[in-house]
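> task: produce atomic coordinates for the following.
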Amino acid sequence: MIKRIGWGTLVGALMISLGLPWVFVLQGLPFNLPTPTAQLWHYPGIASALRDSLVVGLVASCISLFIASIIIGRDATHGKPKTNDVGLTFAAPHLAFAIAFLWLFTPFGWFDRVLPFALPWFEQQSLVTLITILVFKETPFLVVLGRQQLAQLPYRQWILQGRSVGTSAQRSWWLIVFPAWLKAMRLVLIAVAIYTVSVVDVAQVTGPLNPPLLAPLVVNWQLQFDPLSQQLAEQGTWLLMGLAGMMALWVIAQELVLRCLMSARVGRVVAQSYEAAVALATSIIRRASLIALLGVSTAACIALIALTFARGWFYPSVLPLEWSIASWSAHNDLLLQRLGTTLSIGLVVAVLATMAITALREWQRHHRYEINDAWLLAALFVPQLSLVVAWLHSDWSQWFSNDTASVVMAHFWFSFAYGYLIYAPAERAVPQTHLTLGRSLGFGYWRSWWWFKRPLLTGALAHCLLVTLLVSVAQYVPTLLLGAGRTPTLTTELVALSSGGEWQLPAMFATALWLLALVSLVLTQIISKEPEL
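Okay, here's the model as predicted:
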């Protein structure tokens, strides 16, 4: 079928589907700039919202990079990594993990009942709580993507070269491999930094409220229809893009500074005691981080499931008065409806995005022409909220008049970028010799790909499907605003339920989200044969 359609038509349609949303962005981006005299600056608490948003973005992204660098460093210096060590946390939906974290660690939570001392750092909604949750979620993401980027570098030869001149493997990692790895991770780090500074759903549930961060504030303005709120939303959109630009510059500056620091230390003689102390410290940090990731994720998953069956779990009781399935029986219809909507949209998006990514990569390899990754990942370099607000002011709704089609298109666009991050490095590492062999035997291009090249990419394709599905399932802002509330999913329902004081119903939806992700992860591991997460 693809052969009959032709490369030009196929890739042309794909590039139109990727470029059309940008046309709507340019058309609908409001030119109501936050000038010094703008109404935005008179809004109470806007300075605090800006400051707190920057603090969250800077601190969360820096700590995540620090921990991920230490874990990747161990992979580089000790052979093949333990590829399943962050899988549980990586697959956990942000919102589900956040709900469980709040139940476990905040005042009147479960650990507050068990431990003889309080945990005063984690308030129900605070900067510390939000930053901690983002670190727990973004660190595994950086580890998974970092391992893929590391595999594209000749790091073993570099470390051997360093050791041949008397430099330890640990020091060779930091001085030789780390700068190159950091450069390869630049686009990923920019995407993470922009996400942390503009996150909406997790910030609404766990972030400060008085005032909230800038991104939730813009969503609240957008959902109100009076002229002043719409004006504030338009100006806030530009302000959010300004914060994203600052985070991108921060990532680039951080990279340059770290690379200069590492270059300046090359050739210096270091005492063995100092080097041993650094190695011990990094080993402790790595072990503690992995234990924390696995331990907290496991406890969070168990806590969510326990909450759904608990009745009468009042403070300070460690266990509930009784266990019951009454809550599941009372709300199973609503839960199944939301699960069906979430899964159907997610599967359609995952299949379409994976097929599109595969076709685009094969076109590039076939024509020996590499499109710069930055163009294909551009959706990750602009705050998602800013893009959606621009679409709302454009002709988007005329092209996608059906709410479900509008949501699917938005999910596809964002899922494509994340899926490409996962699939492209793995595909680049596979030579074309097997495909060429198939064609020499008289098979067509895609038949050769299926029988000769696809088996080498089974793991990459499975993980691309997994990531695109998880991204679609986790989408909140596009589903809420473009769906106009008529395409409710598990994620949108969970955010709405979390605004109240009840724990059990949000826990049910969070459990369904997490179990959906876990089942997807297990199936991915089975299909890929050799786990990579």
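> C-alpha only now, for contacts and for neighbours.
Fine.
> quick check: what element follows the helix or strand hosting residue 336 along the chain?
Using DSSP states H and E, residue 336 sits within helix 326-367. Proceeding N to C from helix 326-367, the next assigned helix or strand is helix 373-376, under DSSP H and E.
> could you tell me how far that next one lies from the centre of the chain?
Chain-centre distance of helix 373-376: 17 Å, with Cα atoms, centre = their mean, to the nearest Å.
> strands along the protein, start to end?
In order along the chain, the chain carries the following strands (DSSP state E): 310-311, 322-323.
> name the residues that touch the first one?
By Cα atoms under 8 Å, 6 or more residues apart in numbering, the list of residues contacting strand 310-311 from outside reads 320-324, 504.
> coming back round to it: using a markdown table, lay out the strands of the chain together with distance to residue 475.
What follows is these, written out as a markdown table (distance: least, Cα to Cα, whole Å):
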| stretch | distance to residue 475 |
| --- | --- |
| strand 310-311 | 29 |
| strand 322-323 | 32 |
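> relative to residue 43, which of these is closest?
Closest approach to residue 43 among those (Cα to Cα): strand 310-311, 42.9 Å.
> re the thing from before, looking at the strands of the chain, spot the one closest to residue 441.
Of all the strands of the chain, strand 310-311 comes closest under Cα to Cα, at 62.8 Å.
> off-centre distance for that closest one?
Between the centre of strand 310-311 and the centre of its host chain there is 33 Å, according to Cα atoms, centre = their mean.
> re the thing from before, show me what the helix holding residue 336 is packed up against.
helix 7-28, helix 272-309, helix 403-428, helix 458-474, helix 490-498, helix 504-528 (3 or more Cα pairs under 8 Å, 6 or more residues apart in numbering; DSSP states H and E).
> redo the ones you listed as JSON lines? Include distance to residue 178.
As requested, the helices and strands packed on helix 326-367 are arranged in JSON lines below (distance: least, Cα to Cα, whole Å):
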{"stretch": "helix 7-28", "distance to residue 178": "33"}
{"stretch": "helix 272-309", "distance to residue 178": "14"}
{"stretch": "helix 403-428", "distance to residue 178": "18"}
{"stretch": "helix 458-474", "distance to residue 178": "24"}
{"stretch": "helix 490-498", "distance to residue 178": "37"}
{"stretch": "helix 504-528", "distance to residue 178": "29"}
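> residue 482: which of these is closest?
Nearest of these to residue 482, taken as Cα to Cα: helix 403-428 at 6.2 Å.
> the structure of the following sequence is requested for comparison with the preceding one:
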Amino acid sequence: MGHRANQLLYWVIIGGFFIPLLLGLLGVILPSFGIDPALGSSQFSLVHWHELLNQPEFWSGLKLSVLTGIMATVLSYWFASSLVVCTYQTRWFQRLQSIITPILSIPHAAITIGALFVLSPSGWLVRMISPWLTQFDRPPNWLTVQDPEGIALIIALVIKETPYLVFAMAAALSQLQPNKTLLTTRLLGYDSITAWHFTLLPQLFKLVRLPVFMVLAFNLTVVDVATIIGPNTPSTLAVTLLRWFNDPSLSLRGQASAAAMILAFSVAACIAIWLLSERCYSLIRKRLSLLGQRRSALRWTTLAGMLGALVILSLTILALFVLPLWAFTRRWRFPDNWPSSFTLDNVFRAGQNLIELSTQSFSLGLCSSLISLGLALVLLECERLRPKQKFAVIIVFSAILLPQITLLFGIQVGLLYLDWNGTWWSVLGLHTLYTLPYVYLTLKAPYLAFDQGYLEQANRLRTTPTRNFWQVKVALLKAPIGAALAIGFSVSMAQYLPTLIAGEGRINTLTTEAVARASSGNRKWVSVLALAQAILPLICFYMATLLPRYWTSWRLTLKRVLC
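This next block holds a predicted model:
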């Protein structure tokens, strides 16, 4: 592909991303100030802001969102960094990476449903200690999930985000020289954990800032996880906004738009607070390092974080293990530790509905990940040619750093105006909007590190640059491309709010159905949905590791057969 054509595609992609973002922001900013053509209002007004600030539910929801979001992010980072520090240069580090890889592929809703079945008053944890320790013959009247303080919500978010941050840190370590640094500090008499705090962790945090900010923005604005396991009265601000936007009375739309803007500002403020806290911690670390102590007190925080990480990993394994148990259970009475009998009837009873939901989810995930891969390749090729051109990075990652609830309802206004709402294509477009940043981030490092000498040599031997690009460069990058496709597929599978808003109930997926049924009390049906939601990305991740290994031999065999 020529340089000019590549640049043209680059700006088309940027425009395709910028326009929805602009429409999304205008769609919430203008109604918040009284300018809403749908209601026939075109005059500037602050009435909606006054109504919002006098709404007790808004303040309680905002407080809950900020506290749970920050706490979940701090715990996730603490546990992930402690896990990396304590296991690095041991055999457990490689095992840890092999364990968290399948966990990363499982959507938030599926793990949250499993956590719900573990932590609830009739869940597995209570069953394990009943009745021999608790004397419970029936589930206790405890608020272990959907508690007003949001503790269960924090646990569910930490369960999902800790493996992601471990993965990001492990990938970032390849850009440093940890072995040489640790060897040098040990020769100076420092113990391993203290050496990490004084040398490697400050460098590591700068490399994982973007993943941490993505986690922080998600935790503050998550809807599906908060709906399943979060508090109801009051609910988090994102869940409250969803209810206000879906209210039959359009009079709440302006108030909801104002609240959505405040939620976006809250994300920006929390990121600023995080950066300020990092600066304060850096000053404390420097003061401790100047004391000359070879065993710093910071090591105890790491050991405590390691213990917390082990607890979270144990809860994650229990949450994933309980899903197939409930999916194939015929009868499981409280306080039995195990089901009394198993059956396949739950899956067969789901039947046609499960097939339709799985097909819909698979088609959206496959198409959005393939489109995102093509767009990411164009963006990265342009970035390789012009390294200082960072406009694409800003636009692409704005989609995931800005709250979904803020952008999507503004985009919905544009879809309604163009009569594009409720179609499979509109859902695909929104899935691609959120899939591309993750595909781009996964593929960026290996793509930019590729040795262009291979492609230049191929161009000297055969003057077909486009064909050489696909047959040489893309072929050599098949492993990271497979990983990017798998991550894109799992991200698409996890999209709840984009599917709900663009599909308007006419396009259902495993995620939307699982979240809708999570509070129904029918654990068997919900488990079947969550299990199917978890299995599809797992299969995709397995294929992503299998295909690069055998792709060349299979391609050559097929070529010989066809010729």
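> deepest of the helices and strands packed on helix 326-367 of structure 1, which one?
Neighbour counts (mean count of other Cα atoms under 10 Å) averaged over each of these peak at helix 458-474, with a mean of 25.
> where does that helix end up in structure 2?
Under TM-score structural alignment, the counterpart of helix 458-474 of structure 1 in structure 2 spans residues 478-494.
> follow-up on the earlier one: the helix holding residue 336 of structure 1 vs structure 2, average distance?
Helix 326-367 of structure 1, aligned to structure 2 and superposed, deviates on average by 1.1 Å (mean Cα distance after the TM-score superposition for structure 1).
> report the angle between that helix and helix 7-28.
Taking axes from the mean of the first three to the mean of the last three Cα atoms, to 10 degrees, one finds helix 326-367 of structure 1 and helix 7-28 inclined to each other by 120 degrees.
> how many neighbours does residue 152 of structure 1 have?
14 (other Cα atoms under 10 Å).
> map it across to structure 2 for me.
That one, residue 152 of structure 1, aligns with residue 175 by TM-score structural alignment.
> and the helices and strands packed on helix 326-367 of structure 1: which comes nearest residue 44 of structure 1?
helix 490-498 (24.7 Å).
> what range does that closest one cover in structure 2?
Counting by TM-score structural alignment, helix 490-498 of structure 1 sits on residues 510-518 of structure 2.
> contacts for the matching stretch?
109-110, 113, 224, 227-228, 354, 357-358, 361, 493-496, 499-500, 526, 529-530, 532-533.
> for residue 346 of structure 1, find the nearest of the helices and strands packed on helix 326-367 of structure 1.
Taking Cα to Cα, helix 458-474 is the member of those nearest to residue 346 of structure 1, at 5.1 Å.
> with structure 2 overlaid, report how far the closest one is off on average.
Helix 458-474 of structure 1 sits 1.1 Å off on average (mean Cα distance after the TM-score superposition for structure 1).
> tell me what that helix is packed against?
Using 3+ Cα pairs under 8 Å, 6+ apart: helix 458-474 of structure 1 touches helix 326-367, helix 403-428, helix 490-498, helix 504-528.
> distance to residue 290 of structure 1 for the ones you listed - can I get that in JSON lines?
Formatted as JSON lines, those follow (distance: least, Cα to Cα, whole Å):
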{"stretch": "helix 326-367", "distance to residue 290 of structure 1": "29"}
{"stretch": "helix 403-428", "distance to residue 290 of structure 1": "22"}
{"stretch": "helix 490-498", "distance to residue 290 of structure 1": "27"}
{"stretch": "helix 504-528", "distance to residue 290 of structure 1": "19"}
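> help me confirm that residue 469 of structure 1 comes into contact with residue 352.
No - here residue 469 of structure 1 does not reach residue 352: they are 10.4 Å apart, not a contact under Cα atoms under 8 Å.
> re the thing from before, what's the most buried one of the strands of structure 1?
For those, the largest average neighbour count (mean count of other Cα under 10 Å) is found in strand 310-311, namely a mean of 18.
> which residues in structure 2 does that strand align to?
The aligned range for strand 310-311 of structure 1 is 329-330, by TM-score structural alignment.
> what's the average per-residue distance for the matching stretch once overlaid on structure 1?
Mean for stretch 329-330 of structure 2 is 2.0 Å (mean Cα distance after the TM-score superposition for structure 1).
> check stretch 262-279 of structure 2 too.
Looks like 1.7 Å for stretch 262-279 of structure 2 (mean Cα distance after the TM-score superposition for structure 1).
> list the buried residues of that stretch.
Neighbour counts over stretch 262-279 of structure 2 (16 or more other Cα atoms under 10 Å) mark 263-264, 266-268, 270-271, 274 as buried.
> residues in structure 1 matched by that stretch, start to end?
Stretch 262-279 of structure 2 corresponds to residues 239-256 in structure 1, going by TM-score structural alignment.
> touching that stretch from outside, list them.
Outside stretch 239-256 of structure 1, the residues that reach it (Cα under 8 Å, 6+ apart) are 34, 54, 57-58, 179, 182-183, 186, 189-190, 193-194, 197-198, 214-215, 381-383, 386.
> try it again at 6 Å.
Stretch 239-256 of structure 1 is contacted by residues 190, 193-194 when judged by Cα atoms under 6 Å, 6 or more residues apart in numbering.
> residue 133 of structure 1 and residue 127 of structure 1: what is the separation?
Distance from residue 133 of structure 1 to residue 127 of structure 1, counting by Cα to Cα, to the nearest Å: 10 Å.
> which residues are common contacts for these two?
In contact with both residue 133 of structure 1 and residue 127: no residue, using Cα under 6 Å, 6+ apart.
> so which of the contacts of stretch 239-256 of structure 1 is the most crowded?
For the contacts of stretch 239-256 of structure 1, neighbours tallied by other Cα under 10 Å; top is residue 193, 30 neighbours.
> ok, the alignment partner in structure 2 of that residue - contacts?
For residue 193 of structure 1, the aligned residue in structure 2 is residue 216 (criterion: TM-score structural alignment). By Cα under 6 Å, 6+ apart, the contact list for residue 216 of structure 2 reads residue 73.
> give me the neighbour count for residue 331 of structure 2.
When neighbours are counted by other Cα under 10 Å, residue 331 of structure 2 comes out with 14.
> how about residue 107 of structure 2?
Close neighbours of residue 107 of structure 2, defined as other Cα under 10 Å, add up to 22.
> contacting residues around it?
Neighbours of residue 107 of structure 2 in contact, by Cα under 6 Å, 6+ apart: residue 494.
> and it? What does it align with in structure 1?
Looks like residue 107 of structure 2 aligns to residue 93 there (TM-score structural alignment).
> having no further points to raise, I will conclude here.
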